[in-house]
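> Give me a 3D structure for the following:
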Amino acid sequence: MEPITGKTLTDQELLRYSRHIMLPELDIEGQQRLKAAKVLIVGLGGLGCPVAMYLAAAGVGELLLMDFDQVELTNLQRQIAYNQSAIGKPKAEALAETLRGMNSDCVATPIVEKASQDNLLQWITTADLVIDATDNFAVRFAINTACVQAMCPLVSGAAIGLQGQVTVFDSRQPASPCYRCLYSPEGEDQLRCAETGVLGPMVGLVGTIQAIEAIKVITGIGEPLLGKLLLVDGKVMEFRTIKMAADPACPVCADSC
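All right, here's what the predicted structure looks like:
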């Protein structure tokens, strides 16, 4: 990885992140990489809330928070960054306010826009990493396409009912598949928690795993879920991993594989 420049930790930051710095895998250099990073989070619901909160607490320098929706009463069962006073406010602005209260050194930038093929590339090209925390297949495909075009790593998560999944795509790596390698837009069921329900802690678990994977990608520690799909079954509390390969005929990433 390239050396970090211009992101020296202050004495206050050395104290704040001391439990991170104690980890031999992370150390001061890893914390500096977090401070230098800019992460785009698309979707600020049950997945986006824990991801954003953990990344802000971990010391990520800037979080771009993208969601066009407003906080509703039904969100509060699982979207833990919001309280009752936030009902009716744009999620991006309410979450930014929460994160600033947690860590004033983290720049939280709200983007009150609906994610689409038209605007995603504009934001993704400014980011070091993207978190897909949406529950809409069309948006997921649009995020994936933009990440492949921008050569930007993507941490994808999903949860419904008592089931969840997480994976990492990184088009900078020749063997990495992309979201389109796994799923086809034809015939995808639009399963959303608004219609089928979801257990609150399940989205928290998946979002937390996404935050861990994001930190691993940013800092270069461990082995991210690259080419692997982690499946979580909350009903019996089982975890299993499926290996994935890039599709040589993928219409999105085949040229970059």
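
> only C-alpha atoms for contact and neighbour calcs from this point on.
OK.

> Which stretches in the stretch 51-200 of the chain count as helices?
91-102, 117-124, 137-150, 179-182, 193-196, 200-219 (DSSP state H, counting those that start in this stretch).

> and the angle for the second one with helix 137-150?
Angle, helix 117-124 to helix 137-150, by axes from the mean of the first three to the mean of the last three CA atoms, to 10 degrees: 50 degrees.

> Other residues contacting helix 117-124?
Outside of helix 117-124, the residues within contact range by CA atoms under 8 Å, 6 or more residues apart in numbering are 40, 130, 139, 142-143, 146-147, 149-150, 152.

> Just put those residues in CSV and tack on neighbour count and distance to Leu230.
Below are those laid out as CSV (neighbours: other CA atoms under 10 Å; distance: CA to CA, whole Å):
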residue, neighbour count, distance to Leu230
Leu40, 25, 22
Val130, 26, 18
Val139, 19, 21
Ala142, 19, 22
Ile143, 27, 20
Ala146, 22, 23
Cys147, 25, 20
Gln149, 16, 25
Ala150, 18, 25
Cys152, 20, 21
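
> Arg140 versus the closest residue to Ala138 other than its chain neighbours, what's the distance?
Excluding the flanking residues, the one nearest Ala138 by CA to CA, 6 or more residues apart in numbering is Pro185, at 7.5 Å. With distances taken as CA to CA, to the nearest Å, Pro185 is found 10 Å from Arg140.

> repeat for Gly207
Applying CA to CA to Gly207 and Arg140 gives a distance of 16 Å.

> So those two - more neighbours on which side?
Neighbour count, other CA atoms under 10 Å: between Gly207 and Arg140, Gly207 has more, with 31 against 20.

> Would you confirm that Thr241 belongs to a helix?
No: Thr241 is assigned strand when assessed by DSSP: H, G, I helix; E, B strand; the rest coil, not a helix.

> Neighbours of the residue lying closest to Thr196 once chain neighbours are set aside, how many?
Leaving aside its sequence neighbours, Thr196 sits nearest to Gly161 (CA to CA, 6+ apart; 6.9 Å). Neighbours of Gly161 under the rule other CA under 10 Å: 17.

> Contact partners for Gly161?
Applying CA under 8 Å, 6+ apart, we find Gly161 in contact with 193, 196-199, 202.

> Now the two most distant members of the residues you listed.
Greatest spacing in those, by CA to CA: Thr196 and Met202 (13.8 Å).

> Ser238 reaches Val232, doesn't it?
Rather than Ser, residue 238 is Glu. Yes: applying CA atoms under 8 Å, one finds Glu238 in contact with Val232, separated by 6.0 Å.

> Comparing the two, which shows the higher neighbour count?
Val232 (21 against 10).

> Summarise which helices and strands whichever strand or helix holds the more buried one is packed against.
Following DSSP states H and E, one finds Val232 within strand 228-233. In terms of contacts (3 or more CA pairs under 8 Å, 6 or more residues apart in numbering; DSSP states H and E), strand 228-233 is packed against strand 163-169, strand 238-243.

> Please generate a structure for the following sequence too, so the two can be compared:
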Amino acid sequence: MRYARQVLLDGWDVSAQVRLKASTAIIVGAGGLGCPASETLARAGVGHIHLIDDDTIEMSNLQRQTLFTASNVGQNKAETASEVLNQINPLIEVSYSMQRLDAQSMDDLSDLIAQKRHESLVPHSADHSTILLLDCTDNFAIRQLLNEISVVERLPLLSASAIAMTGQLALYEPYKNTGCYYCVFGEILTNKSVEQNCANSGVLASTTTVMGNMQANLALQYLGLGHNPLSGQLLNWDGKHMSQHNLRFKRDYSCKVCAGQIG
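Down below sits the predicted model:
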């Protein structure tokens, strides 16, 4: 009964719901994007959600980070979000890591991926993974690490960004020779002078909610149906003018991240 309205959808049936139950969403960042994305995935029935964030909740976060209230200020974001998600849907497994993704913690993430592959009742294939990496950060260095993990582990990377009244979204599948995050953004990832985030540029409360739920929408289609409606495309959303357009991208065969890893 919990998922009855999803099962009624055209093209979505009990089999799709079972695939969701057997899937894992690893979400890096439990803030403006991670809160709405993880909540929707939890309500929809994704079997395991793992949150990674070392940050603590501040009063300024409450404007857009929808899983938190004033009583949570000072608490760890990943831990608090995990507790809320468990209350929202006790039928799924929610876990968390209170750490920042960096070169030292990448091994922990690789171990988690190996564990979830071993536990999965649905086999990992070249066309469809039961594990999805969600980039819900606002930090280029972390995105670079996530992209490297995506390439090395041959996992899809669903990356979203939100700033001011604009957002971007893409689901990268580098193991299909369609390109990785670095193929699209290249040296921008190492140029700190162009890095923008909510703290230095501001963001409307609705922007992160819209982009986080668009990220969740794409995650559900991928995990439940094995479908990537944005294959080879970068979605750009403009909230000020209520417009959207997609840009096509291709693999950069000289990419310093995926060129040596993907045949």
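
> hmm, back to that, look up how far Arg143 of structure 2 lies from whatever residue of structure 2 lines up with the residue nearest to Thr196 of structure 1.
Counting by TM-score structural alignment, Gly161 of structure 1 lines up with Ala164 in structure 2. Distance of Ala164 of structure 2 to Arg143 of structure 2, given as CA to CA: 19 Å.

> Tell me the buried residues within the contacts of Gly161 of structure 1.
Buried by 16 or more other CA atoms under 10 Å: 198-199, 202, out of the contacts of Gly161 of structure 1.

> what residue of structure 1 takes the place of Tyr253 of structure 2?
Taking TM-score structural alignment, Tyr253 of structure 2 has Pro248 as its aligned residue in structure 1.

> residue contacts, the equivalent of Leu76 of structure 1 over in structure 2?
Counting by TM-score structural alignment, Leu76 of structure 1 corresponds to Leu62 in structure 2. Taking CA under 8 Å, 6+ apart, we find Leu62 of structure 2 in contact with 68-70.

> which one of the helices and strands packed on strand 228-233 of structure 1 is the most hemmed in?
Using mean count of other CA atoms under 10 Å, the stretch among those with the largest mean neighbour count is strand 163-169, at a mean of 23.

> Superposed on structure 2, what's the mean shift for that strand?
By mean CA distance after the TM-score superposition for structure 1, the fitted strand 163-169 of structure 1 averages 0.5 Å away from its aligned residues in structure 2.

> Show me the strands in the stretch 1-150 of structure 2, by range?
In the stretch 1-150 of structure 2, the segments counted as strands under DSSP state E, counting those that start in this stretch are 24-28, 48-52, 93-97, 131-135.

> TSV please, covering these and showing distance to Leu220 of structure 2.
Below are the strands of the stretch 1-150 of structure 2 laid out as TSV (distance: least, CA to CA, whole Å):
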stretch	distance to Leu220 of structure 2
strand 24-28	10
strand 48-52	13
strand 93-97	16
strand 131-135	10
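
> Glu173 of structure 2 is nearest to which of these?
strand 131-135 (10.4 Å).

> any idea what Leu229 of structure 1 aligns with in structure 2?
By TM-score structural alignment, Leu229 of structure 1 lines up with Leu234 in structure 2.

> Over to Leu23 of structure 1?
By TM-score structural alignment, Leu23 of structure 1 lines up with Leu9.

> Next, count neighbours for its match.
As a burial measure, Leu9 of structure 2 scores 9 neighbours (other CA under 10 Å).

> that older thread, any chance of CSV for the helices of the stretch 51-200 of structure 1, columns distance to Asp255 of structure 1?
Formatted as CSV, the helices of the stretch 51-200 of structure 1 follow (distance: least, CA to CA, whole Å):
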stretch, distance to Asp255 of structure 1
helix 91-102, 35
helix 117-124, 18
helix 137-150, 10
helix 179-182, 13
helix 193-196, 35
helix 200-219, 23
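
> Any idea which of those helices gets closest to Leu15 of structure 1?
So among these, helix 91-102 is nearest, using CA to CA, at 15.5 Å.

> against structure 2, where does stretch 39-57 of structure 1 fall?
Under TM-score structural alignment, the counterpart of stretch 39-57 of structure 1 in structure 2 spans residues 25-43.

> Now stretch 167-187 of structure 1: buried residues?
Buried, per 16+ other CA under 10 Å, within stretch 167-187 of structure 1: 167-171, 175-181.

> What of stretch 91-110 of structure 2?
By neighbour count on 16+ other CA under 10 Å, the buried set for stretch 91-110 of structure 2 is 91-97, 100-101, 106, 109.

> Can you say which two of those are spatially most distant?
By the measure CA to CA, Leu91 and Met106 form the most distant pair in these, at 28.8 Å.

> Show me what Val112 of structure 1 aligns to in structure 2.
Using TM-score structural alignment, Val112 of structure 1 pairs with Met98 in structure 2.

> Contacts only, for its match.
Residues near Met98 of structure 2 by CA under 8 Å, 6+ apart: 52-55, 76, 78-79.

> again, only using 7 Å
52-54, 78 (CA atoms under 7 Å, 6 or more residues apart in numbering).

> Top of those residues by number of neighbours, please.
Most neighbours among the contacts of Met98 of structure 2, by other CA under 10 Å: Ala78, with 28 neighbours.

> That one and Gln17 of structure 2: what is the separation?
Ala78 of structure 2 is 26 Å from Gln17 of structure 2, where distance means CA to CA.

> Would you check that Ala25 of structure 2 makes contact with Lys116?
No: proximity of Ala25 of structure 2 to Lys116 does not meet the contact threshold set by CA atoms under 7 Å, at 10.2 Å.

> between these two, which one's more packed in?
More neighbours surround Ala25 than the other of Ala25 of structure 2 and Lys116, with 24 against 16 (other CA under 10 Å).

> Tell me how far the more buried one lies from Thr207 of structure 2.
Using CA to CA, Ala25 of structure 2 is found at 22 Å from Thr207 of structure 2.

> swap in Gly167 of structure 2?
As judged by CA to CA, Gly167 of structure 2 and Thr207 of structure 2 stand 7 Å apart.

> How about Gly232 of structure 2?
Taken as CA to CA, the spacing of Gly232 of structure 2 relative to Thr207 of structure 2 amounts to 23 Å.
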